[in-house]
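> Predicted model follows, preceded by the sequence.
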Amino acid sequence: MAEDTQSTITYGIFNEAGGHESRVALTPDIVKRLKRSAIDCVIERNAGHAAGFSDDDYIKAGAKVVTKDEVIAQSQAFGFVERPDDDLVARLPKGSWVIGMLGSFTDQEYVDCLDKAGLVGVGIEKLPRQLSSAQSMDEMTSQNSVMGYKAVLKAADAYGSFFPMMTTAAGTIRPAKVLILGAGIAGLQAIGTARRLGAVVTAYDVRPAAKGEVESLGAKFLELGLDFSKGQGEGGYARQLTAEEQAAQQAAVDKKAAEFDVVITTAKVPGRKPPMLLTQAGVDGLHRGAVIVDCAASDLGGNVAGSKPNQTIVTDNGVQLIGAPDLASGVATTASNLLARNVADVLAHFVNDGRLVMDLTEELDNALIVAGRVEAPEPVTEEEEK
């Protein structure tokens, strides 16, 4: 990359910290990386504080630290942890690019809002993960990995005993039995973390390939006696099961779950209602003191009946049900480093000769651009030129 190329694109980042969010969509290391690609960065004051990055860190890396109004005025592209709200969308300059998880699978009204504002919306949730060129842009994978790790720590903190087996003067304490439902990126990370803490780990996923992945990490695969051989959906995400498959799966999982001390569910489907993996009957079947962590809890529902996002509920039978959709934010420094790289690589993909350019005949562009789509003109034939 040319170090001396004059920057013609400015990338703007806002302070999104607050509530359950501590991450930032740009880190000082990524400022340096983008600088080498002739992209300047401006960031709102204190945007990185909650993630462990000071304004001075950004300035030393080559970014400008400015007010929110100045970020809006100076930038042609904006990166986000969470999508911008309607008020901010209305303030962004027409023709600018909005990059992040935009929820385009389920919220066409929001996509229409971006279109009406004259913005180009790049929805990372639409990333075709199977493309090798898309790997470094895969925000879902990077954040789910952090989430799986943190979910186990959350469960261990809530559980009233040890995860590992311990021999004490008062006798031997058996290890915790942990069930991971969903063996994607988050689930596999959860398996590894729970095993490192000494738990006896079992996992389940509808994808046939998951059994080998689970067992390769030293966990047992939960055998339900069912066959969902078409368990993987488009782009490598878990697919929604049919009603019949879901009913059979739920009945079997509910019955098996009663054997475990901790249940962690990780089956998120980006922008869509997550599949139900543990019904009320399954929750009721767990013993007093058991812990459930539902990483997919959301306003659309969760993997576990009765879970609520960012709430801990103690059921009548003494089970702790923790709705934890924002676990990645609890590891804000690492999560931000990963996310910032993902979003920056999406931005860099669309930069050509110092301009932001889309080519909807290219698979990656066609998938990612959800608003402000500009079709390439038809090629002119020799006869038309004459």
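It's in.

> only C-alpha atoms for contact and neighbour calcs from this point on.
Noted.

> Secondary structure element for K211, which one?
Element membership for K211 (DSSP states H and E) is helix 210-216.

> and if you look at R33?
helix 28-36.

> How about residues contacting that helix?
1-3, 7, 40-41, 53, 57-58, 61-63, 340-341, 344, 348 (C-alpha atoms under 8 Å, 6 or more residues apart in numbering).

> Tell me which of those fall in strands.
The strands, defined by DSSP state E, take in 40-41 from the contacts of helix 28-36.

> Restrict the contacts of helix 28-36 to the buried ones and give me that as a ChimeraX selection.
Burial among the contacts of helix 28-36 is assessed by 16 or more other C-alpha atoms under 10 Å; the matching ChimeraX selection reads:
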select :7,40,41,53,58,61,62,63,340,341,344
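
> related to what we said a few turns ago, please point out which parts of the helix holding K211 sit buried.
Neighbour counts over helix 210-216 (16+ other C-alpha under 10 Å) mark 210-211, 214 as buried.

> Return the distance of stretch 267-283 from the chain's centre.
From the chain centre to the centre of stretch 267-283 is a distance of 16 Å (C-alpha atoms, centre = their mean, to the nearest Å).

> Quick one: end-to-end length of that stretch, please.
Start-to-end span of stretch 267-283 (C-alpha to C-alpha, to the nearest Å) is 17 Å.

> Name the residues of that stretch that come out as buried.
So for stretch 267-283, counting by 16+ other C-alpha under 10 Å, buried means 267-279, 282-283.

> about what we covered before: and which of the buried residues of helix 210-216 is nearest M165?
V214 (21.4 Å; C-alpha to C-alpha).

> any idea how far that closest one lies from G182?
Applying C-alpha to C-alpha, the value for V214 to G182 is 10 Å.

> here comes the other one, which I'd like you to weigh against the first:
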Amino acid sequence: MSTTTMGVLRETAGRERRVAMTPDGVTRLRRTGVRVLVETGAGRHAWFDDADYAAAGADIGARPQVYDESDVLLVVRPPEDVTALPAGRVLIGLLDPLGDPALAGALAAQGVTAISLDLLPRTLSRAQPMDALTSQANVAGYKAALLAAEAYGGFFPMLVTAAGTARPAQVLVLGAGVAGLQAIATARRLGALVTGYDVRVQAQADIASTGAAVLSLEVSQNGKDGYAQAMDEDVAAVQLRALTQAVPRFDVVITTARVPGGRSPLLVSEDALRGMRAGSVVLDLGGGNVAGSAPDTRTVTEHGVTVIGAPNLAATVPVAASTAYARNIVALVSSLLPEGRLPSESNDEVFAAVLICRDGVVVHPRLKELEIR
């Protein structure tokens, strides 16, 4: 049997600094007997040089060579040159097929087998080492608290000085998934008085476990498979009205709510922004949680509130994010591709959950419901 080659592609998405495999990850993959071929400059933006990969046992080559010689292609986000992907290759990454369902059809048309880590079922303990959404959300939540602290014009902790006492910042984190809980923990470590909110009943207990206060709005629902679900429009309207009353009490608001395959819920309305004190900061990590926010943009409203759109913060911490992601990939490859190749057939529930398309056909049930061809 010929040796399987795993190719690591340079990311093509704008502002993306992560890389799908680190030199440490290459060492781990090489132990399984596979060859690793890294595109020239793939790790440059994450501070991993080609020499680092070569020292770990990888070969280095141009993009066409990686496409031509690799059996499995590793990415963080979908490559922009999908039509250049050779038929018969396996593509593994955070492909977001529910957010961009046309991608599944394009990959199938290319004859590519695609595996998307963002479809991984979080409720399966065996899948946890492969859970890239969790690892990247941890990084993003950490950076969100730091970025909000940097943008805020005051101190996060209470400081007692000869010039007087500075009160601690009042921070509200909306959404208590992985990113939200990490933002809560980091803001608390910085000394802020932190309150958390999540519509999911089980997540409210998670907030309390961090030592933060829990904002109660008497609006609740249950999650599914570890993810948030889209809310009924009437319930969402009640929630938004309640949050509009609550948000102005805080100096800093960090929003983290996302619905896989759906639109992020609006949590901070224009009325809420108008009610906040000048100098307040609102950071939209969820993308679409805050009225008027735009990705990778920092604006100041006419009332003096700084609004930061930051839906891809993990990419701004490339060393930590890439290291965690590479470990997720190694865990997935070790579990689902033990010999470096996909099994011809599999009843494995993890494999079935992350497989998007194979043999020119879209096979994922949720995508088939969307009538992707």
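Great, that's in hand. Given the structure is predicted, the values throughout are model-derived calculations rather than measurements.

> on that earlier part again, could you work out the most separated pair of the contacts of helix 28-36 of the first structure?
Using C-alpha to C-alpha, the contacts of helix 28-36 of the first structure span at most 26.9 Å, a distance reached by A2 and F53.

> What range does the longest helix along the first structure cover in the second structure?
Ranked by residue count under DSSP state H, the longest helix found in the first structure is helix 139-158. Counting by TM-score structural alignment, helix 139-158 of the first structure falls onto residues 132-151 of the second structure.

> ranges for the helices of the first structure?
Using DSSP H, the helices of the first structure run over residues 28-36, 55-61, 68-74, 86-91, 108-116, 139-158, 185-196, 210-216, 243-257, 280-285, 332-349, 363-368, 382-385.

> Tell me which of those helices sits nearest to E21 of the first structure.
Comparing the helices of the first structure by C-alpha to C-alpha, helix 332-349 comes nearest, at 8.5 Å.

> Please point out which parts of that closest one sit buried.
So, applying 16+ other C-alpha under 10 Å, buried residues of helix 332-349 of the first structure: 332-347, 349.

> still on that earlier bit, which of the helices of the first structure sits closest to Q130 of the first structure?
So among the helices of the first structure, helix 363-368 is nearest, using C-alpha to C-alpha, at 10.6 Å.

> now for that closest one, which elements pack on it?
Packing partners of helix 363-368 of the first structure (3 or more C-alpha pairs under 8 Å, 6 or more residues apart in numbering; DSSP states H and E): none among the helices and strands.

> mean per-residue distance, it to the second structure?
Once fitted to the second structure, helix 363-368 of the first structure is off its aligned match by 1.3 Å on average (mean C-alpha distance after the TM-score superposition for the first structure).

> Could you tell me where that helix falls in the second structure?
Helix 363-368 of the first structure corresponds to residues 349-354 in the second structure, going by TM-score structural alignment.

> and that stretch, which residues are buried?
Neighbour-count burial for stretch 349-354 of the second structure flags 350-354 (criterion: 16+ other C-alpha under 10 Å).

> where exactly do the strands run in the stretch 251-373 of the second structure?
Along the stretch 251-373 of the second structure, the segments classed as strands by DSSP state E, counting those that start in this stretch run 252-255, 281-284, 297-300, 306-309, 355-358, 361-362.

> so the fourth one corresponds to what in the first structure?
Counterpart in the first structure of strand 306-309 of the second structure, with TM-score structural alignment as the criterion, is residues 320-323.

> contacts for the matching stretch?
With C-alpha under 8 Å, 6+ apart, stretch 320-323 of the first structure has contacts from 158, 289-297, 307-315.

> That stretch vs the second structure, average distance?
After superposition onto the second structure, stretch 320-323 of the first structure lies on average 0.3 Å away from the residues it aligns with, using mean C-alpha distance after the TM-score superposition for the first structure.

> How far off centre is that stretch?
Here stretch 320-323 of the first structure is found 20 Å from its chain centre; the criterion is C-alpha atoms, centre = their mean.

> Give the aligned equivalent of S293 of the second structure in the first structure.
Mapped onto the first structure by TM-score structural alignment, S293 of the second structure lines up with S307.

> isn't its match right next to D294, touching?
Yes: between S307 of the first structure and D294 a contact is recorded at 7.0 Å, counting by C-alpha atoms under 8 Å.

> These two: which has the busier surroundings?
For S307 of the first structure versus D294, the count of surrounding residues by other C-alpha atoms under 10 Å is larger for D294: 30 against 24.

> What lines up with the more buried one in the second structure?
So D294 of the first structure corresponds to D284, using TM-score structural alignment.

> ok, that match touching S293?
Yes: between D284 of the second structure and S293 a contact is recorded at 7.1 Å, counting by C-alpha under 8 Å.

> List the contacts of R174 of the first structure.
Going by C-alpha under 8 Å, 6+ apart, R174 of the first structure touches 164-166.

> now do T361 of the first structure
T361 of the first structure sits next to A376 when contact means C-alpha under 8 Å, 6+ apart.

> gap between it and V120 of the first structure?
Computed as C-alpha to C-alpha, the T361 of the first structure to V120 of the first structure distance reads 17 Å.

> Can you find the partner of V19 of the second structure in the first structure?
Mapped onto the first structure by TM-score structural alignment, V19 of the second structure lines up with V24.

> roughly how far apart are its match and T333 of the first structure?
9 Å.

> Now for these two: what residues contact both?
Taking C-alpha under 8 Å, 6+ apart as the contact rule, V24 of the first structure and T333 both touch A51.

> Test my guess that R17 of the second structure contacts F48.
No: at 10.8 Å, R17 of the second structure does not count as touching F48 under the criterion of C-alpha under 8 Å.

> Identify the contacts common to these two.
Taking C-alpha under 8 Å, 6+ apart as the contact rule, R17 of the second structure and F48 have no neighbour in common.

> Just tell me the aligned range of stretch 251-265 of the first structure in the second structure.
Across the second structure, the stretch matching stretch 251-265 of the first structure (TM-score structural alignment) is residues 241-255.
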